[in-house]
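Visitor: here is my input; please provide its structure:
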Amino acid sequence: MSTWADWLAAQRTAREAAGLQRVLRPRAADDDLIDLANNDYLGLGGHPAVRRSAADAALRWGAGAGASRLVTGTTTLHAELERELAGFTGREAALVFSTGYHANLSAVTALADRDTLIVSDAHVHASLIDAARLSRAAIRVVAHNDVAAVRAELAAAGGRRALVLTESVFSVLGDTAPLVELTEVCAARDALLVVDEAHGLGVLGDGGRGVLHRLGLHDHPHVVMTATLSKSLGAMGGAVLGSAALVDHLVNRARPFIFDTALAPAAAAGALAALRVLRGAPDLPARIHERGAELAGRLGVPRSAGAVLSVPMPSPRRAVAAQAEALAAGVRVGCFRPPSVPDGISRLRITTHVGLDEARWARAIEVLARVIADRAEPAPWGARGGQITGYQQ
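Guide: Presented below is the predicted three-dimensional model:
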């Protein structure tokens, strides 16, 4: 009979053999690496006004919120952030959570139950996958961006309430969802379309208001928006945006909201300050696309609709080796490996940053072009070795 220690050792051995072992690497505050792995696309996390607001909030309110939102954890900062997020994105109301993961868990689990049908794109984020599973609803996973498949599943729903899950900009391939068509399909069947704008907010749309706003879907009654505050806004937390009735329902029924300690005041203040900086600099998101186009061109890969560029690699081991080579040259990049990639192809994950000066940006491109030329081998952009969707993680 094997022990738990034996099982854990065997699990690690299997991960190492497949090149999938992950380790934590603490980062120092004075780290001078060129960081193209983090999600602070606009550089707002280090903006002086954002840092000052977060520091002042910590001094005034303390290190944490002290309780859940429904007890004493809701501060005036949370209310102000929710009001301004809703106004910026064109939604009636917003509700802030401690993480974007909790925002997705709350939106789905509070709206779905055993009598609900969930139709999910095969490439959605792990938080939406986990939310669907926890909801106890019937789940149908459809091929990536396949509107006809969504329509067919909703037609067969048999009168059940239905949710459709997608992202505005997908985090691995960097493509966008057919949101207009999906909204039309959902409206025709009275289904709700839950759209994760984690990689759209601050990057796309008028002044970074997101893809839904750009398409005129920001106030559509069949669309629910979720977002994170930890990417373009450079802080921490998440939000669900929609009608006042939706927010009221989440406050009363969303377990990740009800039983979780509220977002720390410093993070709320930082996100609020970042939002105000973004609102006052509406041309800032355009710089992401300028630099993204330059980077994609130099690396010889397709452009991303958002700020994350992924470069396919022939194997997990080669991806990790390329990542290490870039790090040795002073550039930090991320690495997508199974089961985090929906199509099974390992990739370097490179985020476009506006906050870098021109010299450091040029240096980063030079290093990455050399590393990818040394390490990459021809690899298809589709599935390799069979589909691995998020629902198989």
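Visitor: okay, CA-based contacts and neighbour counts for the rest of this
Guide: OK.
Visitor: which stretches in the stretch 151-300 of the chain count as helices?
Guide: 179-189, 211-214, 244-253, 255-258, 265-280, 284-299 (DSSP state H, counting those that start in this stretch).
Visitor: next up, for comparison:
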Amino acid sequence: MSFQFIAADLAARTARHLYRRQHLIEQSEAGRVKIDGHWYYNFSSNDYLGLAQSQALRQAACDAAQHTHSGSTASPLVTGYTVSHQRLEDYLCQRLGRDRVLLFNSGFSANQAVIQTLMRHGGQILADKLSHASMLDGALASQARLKRFAHNDVAHLSRLIQKDAEDTLIMTEGVFSMDGDKAPVQDIVELASEANALLLLDDAHGFGVLGQSGAGTIEAGKLSQLALPLLMGTFGKAVATSGAFVALSTQLYEYLINFARHYIYSTSMSPLMAEVTLASLKLVHKDQWRRDKLTENIQLFREQAISEGLPVSFSDTAIQPVAIGRSDKTLKVAEYARSQGFWVGAMRAPTVPEGSARLRVTLSSIHEQDEIRQLIRALAKGLKDVC
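Guide: A predicted model of the protein is given here:
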């Protein structure tokens, strides 16, 4: 029989406590989810600003549905590019101070499109070791040589750069999805400029949250298009819709729409989703109270977690990993938290490096402070019992 490795690989994952399965969300409301008939406070969502359950966004979706098609019906270079898409792109250009914006159906495809297209003639890619899988997979599928520098290690990156030696793309995240820490973007920008390299920033977890008005890492760091020529952001986290964008110069835009296969041969984002996303982006800009509440919740979590002796990282973002190490122990602590009514993600290899399994607590402006205190007590009790 062919493909015998399938059963063997699944058995190996199960034996190492790495097997994964879906969890059906039967209902959801204001920071809670119902799974297998039980309600849990949801501390695994990337809905950092609580917009997914907001009445304002629900109303925007209802309004948009009255005059917008649900499907684009074609790729963007055929008949799939509509006024709804253009309105969303124009708004992002204005907000981000960029020449052009391209829309994608996911951040994964956006990163793959940029990396594989721009490196189609070879060159080298220098990526932070903890860059998202979409970035690393895109690099491996390109014609370029991939080198990975130690996480947030600017000195290591500097040693890898060969000034003007060949076409070089540097890649990092604004906020790292598993550790919650931020990249030293200003230092990386300076290195990229000195080496005449392109810099790609994946700001999936910073966009909507960081910066005075939620424009992300570029606003927080005052990064112009010249300083940061390639910006990728997603709509499925703080913006609470779906899809992604790449903000870039006119020349790079023209190159991608002519050579990026992920863009050319994919049906466009739903025009209805584009309208709802635009409405959500305006709420992100307007509702400063959401970022203020999130900041308060992050501060409370860290103060209480440190007080309880939880092994938290130095993250000051909505992503708060609780390091445990072993996958089996991480699963047991997550199961205990669920028994107390809290849903927390157990992150294990290959999502995180071997031996660094952790609970990935994600905070939102929708969480009440008493819920956070109860969660911390449950995690402290679970860790004490298991570890």
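Visitor: can you pull the TM-score for these?
Guide: The TM-score (TM-score structural alignment, normalised by the length of structure 2) is 0.90; 373 aligned residues with a C-alpha RMSD of 2.1 Å.
Visitor: turn the helices of the stretch 151-300 of structure 1 into a markdown table, including distance to residue 359 of structure 1 and mean neighbour count.
Guide: Formatted as a markdown table, the entries for the helices of the stretch 151-300 of structure 1 read as follows, by distance: least, C-alpha to C-alpha, whole Å; neighbours: other C-alpha atoms under 10 Å:
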| stretch | distance to residue 359 of structure 1 | mean neighbour count |
| --- | --- | --- |
| helix 179-189 | 38 | 18 |
| helix 211-214 | 31 | 22 |
| helix 244-253 | 45 | 16 |
| helix 255-258 | 44 | 20 |
| helix 265-280 | 24 | 24 |
| helix 284-299 | 13 | 19 |
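Visitor: TSV for those, including distance to residue 233 of structure 1?
Guide: As requested, the helices of the stretch 151-300 of structure 1 are exported to TSV (distance: least, C-alpha to C-alpha, whole Å):
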stretch	distance to residue 233 of structure 1
helix 179-189	23
helix 211-214	16
helix 244-253	22
helix 255-258	21
helix 265-280	5
helix 284-299	12
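Visitor: residue 84 of structure 1: which of those helices is closest?
Guide: With C-alpha to C-alpha, the closest approach to residue 84 of structure 1 among the helices of the stretch 151-300 of structure 1 belongs to helix 265-280: 7.8 Å.
Visitor: mean shift of the closest one relative to structure 2?
Guide: Once the two structures are superposed, the average separation between helix 265-280 of structure 1 and the matching residues of structure 2 is 1.4 Å (mean C-alpha distance after the TM-score superposition for structure 1).
Visitor: structure 2: matching residues for that helix?
Guide: Mapped onto structure 2 using TM-score structural alignment, helix 265-280 of structure 1 covers residues 271-286.
Visitor: please enumerate residues in contact with that stretch?
Guide: Under the contact criterion C-alpha atoms under 8 Å, 6 or more residues apart in numbering, stretch 271-286 of structure 2 has outside partners 49, 51, 57, 60-61, 64-65, 68-72, 82, 84-85, 87-88, 91, 208, 213-215, 235, 239-242.
Visitor: surely residue 103 of structure 2 is in contact with residue 89?
Guide: Yes. Distance between residue 103 of structure 2 and residue 89: 7.4 Å, which falls inside the contact criterion (C-alpha atoms under 8 Å).
Visitor: the two: which has the busier surroundings?
Guide: Neighbours were counted for residue 103 of structure 2 and for residue 89 using other C-alpha atoms under 10 Å; residue 103 has more, 25 against 21.
Visitor: aligned to the more buried one, what sits in structure 1?
Guide: Aligned against structure 1 - with TM-score structural alignment as the criterion - residue 103 of structure 2 pairs with residue 96.
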